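Asks: Sequence first, predicted model second:
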Amino acid sequence: MFQGILISKDDAAYRATVQAIGEEVLPDGDVTVRIGWSTLNYKDGLAITGRAPVVRRFPMIPGIDFAGTVVDSRHAAWKVGDRVLLNGWGVGETHCGGLAEMARVKGDWLIALPAEFSARQAMAIGTAGYTAMLCVMALEKHGVKPGDGEVLVTGANGGVGSVAIALLSRLGYTVVASTGRMGESAYLTGLGATTVIDRSELSAPGKPLGKERWAGVIDTVGSHTLANACATTRYGGAVAACGLAGGMDFPSSVAPFILRGVTLCGIDSVMAPLAVRQAAWGRLARDLDLAKLDAMTREVALAEAPALAEQLLAGQVRGRLVVRLTGEN
């Protein structure tokens, strides 16, 4: 038996409870991992609360991330004692995930924990930070350079936004942070933002084209915010879209793309190939300031996760939540 969050659903209710779980709940897989640390991302909040149909099988252990130690392996790449991490691959949605002390998964889904990070630090980064790195890499691939002008980060107080600001600042970019919580401006400038704007400047319906401002954008919000970000991106700029906290709709036009040559880059972290994952984590090990990571991280116990999931969806959580399980690093 091991401790974890188990989600169940029947005609009467949708429940997510912290409880003792038997190994028979774990699905098939060729590697078993004792989990030291996990995390809470926006998708985990949706899964735990049932606000969206994230979970596709029941019962389900949520958690799209984990870091821990291999305790059993029938996979050629992994042996007992290896330190590993996992992001995505449907874990916590269709395959039991990381908000428990044990997981059984496909070895092909794992990557080695970078030597530069403890398991706790890797989960302070988590899918949010890994996604932020994918966004930065997309802007770089498109040719957006630090000297090209301001880079906008929306949903700046969240996990993706916080890590994106820290990364961009470390790389020399001029970062503008958009947030609905202007009282957190000192936190955002501490991470490296040079300017903080209220999200209301971008969240209302806008025009197909606005005044050119951004050399690049990392958007976690979607809907009107993404549309307005595209409409105000400079000629030849790029927008990396990775979130939908404001909605899945995209009330825009083709004008920014065909009149200004703006590129909209869709960022998927769930099914990214192994080589892309390894490159992103390698860059995180090189380019993320661990002091800033610590400043944006709050450690919580597993028992706190269900209540925090509600706060996360309500936009009341700053930065990253790292969940202590066995606590092994």
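Replies: All right, it came through fine.

Asks: use CA for all of it now, contacts and neighbours both
Replies: OK.

Asks: following the helix ranked longest in the chain, which helix or strand comes up?
Replies: Longest helix of the chain, by residue count under DSSP state H: helix 119-142. Next along the chain after helix 119-142, taking DSSP states H and E as the criterion, comes strand 150-153.

Asks: just checking, what packs against that next one?
Replies: Secondary-structure packing of strand 150-153 (3 or more C-alpha pairs under 8 Å, 6 or more residues apart in numbering; DSSP states H and E): helix 159-170, strand 174-179, strand 214-219.

Asks: again, 7 Å this time
Replies: strand 174-179, strand 214-219 (3 or more C-alpha pairs under 7 Å, 6 or more residues apart in numbering; DSSP states H and E).

Asks: could you check the angle helix 159-170 makes with the first one?
Replies: Spelled out, that is strand 174-179. 160 degrees (axes from the mean of the first three to the mean of the last three C-alpha atoms, to 10 degrees).

Asks: three-state assignment of Cys230?
Replies: What DSSP: H, G, I helix; E, B strand; the rest coil gives for Cys230 is helix.

Asks: tally of neighbours for the nearest residue to it once chain neighbours are set aside?
Replies: Leaving out its chain neighbours, the residue that sits closest to Cys230 by C-alpha to C-alpha, 6 or more residues apart in numbering is Pro256, at 6.2 Å. Pro256 is flanked by 26 other residues according to other C-alpha atoms under 10 Å.

Asks: contacting residues around Val217?
Replies: 151-153, 238-240 (C-alpha atoms under 7 Å, 6 or more residues apart in numbering).

Asks: Mind listing what's buried along the longest helix of the chain?
Replies: 119-139 (16 or more other C-alpha atoms under 10 Å).

Asks: picking up where we left off before, ok, the residue nearest to Cys230 touching Ala227?
Replies: No: checked against C-alpha atoms under 7 Å, the pair Pro256 and Ala227 is beyond contact range at 9.4 Å.

Asks: any idea how far Leu188 is from Gly159?
Replies: Going from Leu188 to Gly159 by C-alpha to C-alpha, to the nearest Å gives 12 Å.

Asks: Put this next to the first one:
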Amino acid sequence: MTTPPLNRVIERINRTYGSWTRNTTIETMRADWDVLFSSAAVAAQVEDFEIDAMACRWVRAAEVTCPAIVLYIHGGGFRLGSIDSHQKLMSDIACSVGCQVLGFNYRLLPDHRFPAPLDDTLIAYRWLLAQGYPAEHIVVAGDSAGGGLAASLLQLLRLEKQLPMPGGLLLLSPWLDMTLSGDSYDSRAELDPVHQKKMLQLLASQYAGDSAELDNPLLSPLFGDLTDLPPTLIQVGDCEVGLDDAVSYSRKAKESGSPIQLSIWSSMIHVFQMFADELDSGREAIQKIGAFIRATVSN
């Protein structure tokens, strides 16, 4: 059952999406998306810089008490999103943990397909290691398509065997299966105000291009090797078409012996944590993220 605060969030999302037409430019859509998710209530300190000409942002708690470094990968269907749209979420995580969060603007569609975003994610991870941050202190995190990139990064690290695995993995409403095989893509269609199957099919096709099959683990980590994953937390709303991505990934990881926690949030929508200022569940989810990261890095 939805609540008035959640209804207001959904109405705001629908107004933004409903204002777009076939003639709306990608630049306008990106600007609208940044405004939709932005907030003036950012408690963390921010510092912009570049890694190999890639725009990056440190988001630091006012008092850093935890050695964790969160490498945060924003969502947006590989077409939208930025360190601006996700600054509030990164700030909430940084303050909940008492740590530093690194966000970055990976290359986007339509100009850059797979594997460009994954390559950029590897560049950011490699940079953190080169700065001397221990792999066991790094938690790779992401939402939606960014959650898929976070899980895909671990598959890439496993294949290349040149760099250590991170100390933890945090996935918020992750897109983990570009084949869209889960029943929830149909069963949750009327409940999800953000995503629909046809739109995701188009995005998957655009992102993958002709370079790979959609069940390639670097595109769909659900089909990868999920043994020996670092401690993992997945948060997902039960109103999401992608719910089964999280459920199936969690089940497969558990069957493979990996330590994973799956948290399904009643009545919640896609990446509801971005609306923590308005939603009680969003605030509670951020608190649980903080507890998970502190416990993961301290072990």
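Replies: Done, it's in. This structure is a prediction, so every number in the text was calculated from the model and none was measured.

Asks: And the TM-score between them?
Replies: For this chain pair, the superposition-based TM-score is 0.28 by TM-score structural alignment, normalised by the length of the second structure; 129 aligned residues with a C-alpha RMSD of 5.6 Å.

Asks: most neighbours per residue, which of the helices and strands packed on strand 150-153 of the first structure?
Replies: Highest mean neighbour count of these: strand 214-219, a mean of 29 (counted as mean count of other C-alpha atoms under 10 Å).

Asks: what angle do that strand and helix 119-142 make?
Replies: Using the same axes, to 10 degrees, strand 214-219 of the first structure lies at 140 degrees relative to helix 119-142.

Asks: circling back: just send the helices and strands packed on strand 150-153 of the first structure back as TSV, with distance to Pro306 of the first structure too.
Replies: TSV is the format used below for those (distance: least, C-alpha to C-alpha, whole Å):
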stretch	distance to Pro306 of the first structure
strand 174-179	25
strand 214-219	26
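
Asks: Which one, of those strands, ends up nearest to Ile21 of the first structure?
Replies: Closest of these to Ile21 of the first structure is strand 214-219, at 37.6 Å (criterion: C-alpha to C-alpha).

Asks: Val70 of the second structure - how many residues pack around it?
Replies: If we define neighbours as other C-alpha under 10 Å, then Val70 of the second structure has 28 of them.

Asks: and it, what does it touch?
Replies: 100-102, 138-141.

Asks: again with Glu50 of the second structure
Replies: Contacts of Glu50 of the second structure (C-alpha under 7 Å, 6+ apart): Cys56.

Asks: What segments of the stretch 151-300 of the first structure are strands?
Replies: Using DSSP state E, counting those that start in this stretch, the strands of the stretch 151-300 of the first structure run over 174-179, 195-198, 214-219, 233-241, 263-266, 297-301.

Asks: Which among those strands is found nearest to Val322 of the first structure?
Replies: Going by C-alpha to C-alpha, the one of the strands of the stretch 151-300 of the first structure nearest Val322 of the first structure is strand 297-301, 4.9 Å.

Asks: Could you list the buried residues of the closest one?
Replies: 297, 300.

Asks: does Ser38 of the first structure really touch Met123, like I thought?
Replies: Yes: counting by C-alpha under 7 Å, Ser38 of the first structure does reach Met123; the two are 5.6 Å apart.

Asks: residues shared between the contacts of these two?
Replies: 66-67, 322.

Asks: quick one on the thing from earlier: of the contacts of Val70 of the second structure, just say which sits nearest to Gly18 of the second structure.
Replies: Of all the contacts of Val70 of the second structure, Ala141 has the smallest distance to Gly18 of the second structure: 29.4 Å, by C-alpha to C-alpha.

Asks: Now the closest one. Nearest residue, chain neighbours left out?
Replies: Using C-alpha to C-alpha, 6+ apart, the nearest residue to Ala141 of the second structure is Leu170, at 4.4 Å.

Asks: Just give me the neighbour total for the one you found.
Replies: 28.

Asks: Check the gap between it and Ser250 of the second structure for me.
Replies: From Leu170 of the second structure to Ser250 of the second structure the distance is 12 Å (C-alpha to C-alpha).

Asks: same deal with Phe104 of the second structure?
Replies: Distance from Phe104 of the second structure to Ser250 of the second structure, by C-alpha to C-alpha: 27 Å.

Asks: Repeat that for Phe37 of the second structure.
Replies: Phe37 of the second structure is 28 Å from Ser250 of the second structure, where distance means C-alpha to C-alpha.

Asks: Could you do Leu159 of the second structure as well?
Replies: Leu159 of the second structure is 21 Å from Ser250 of the second structure, by C-alpha to C-alpha.

Asks: neighbour count winner among these two?
Replies: Ser250 (23 against 11).

Asks: Okay, buried residues for the helix or strand where the more buried one lies please.
Replies: Assessed by DSSP H and E, Ser250 of the second structure sits inside helix 243-255. Buried residues in helix 243-255 of the second structure, defined by neighbour count with 16+ other C-alpha under 10 Å: 243-250, 252-254.
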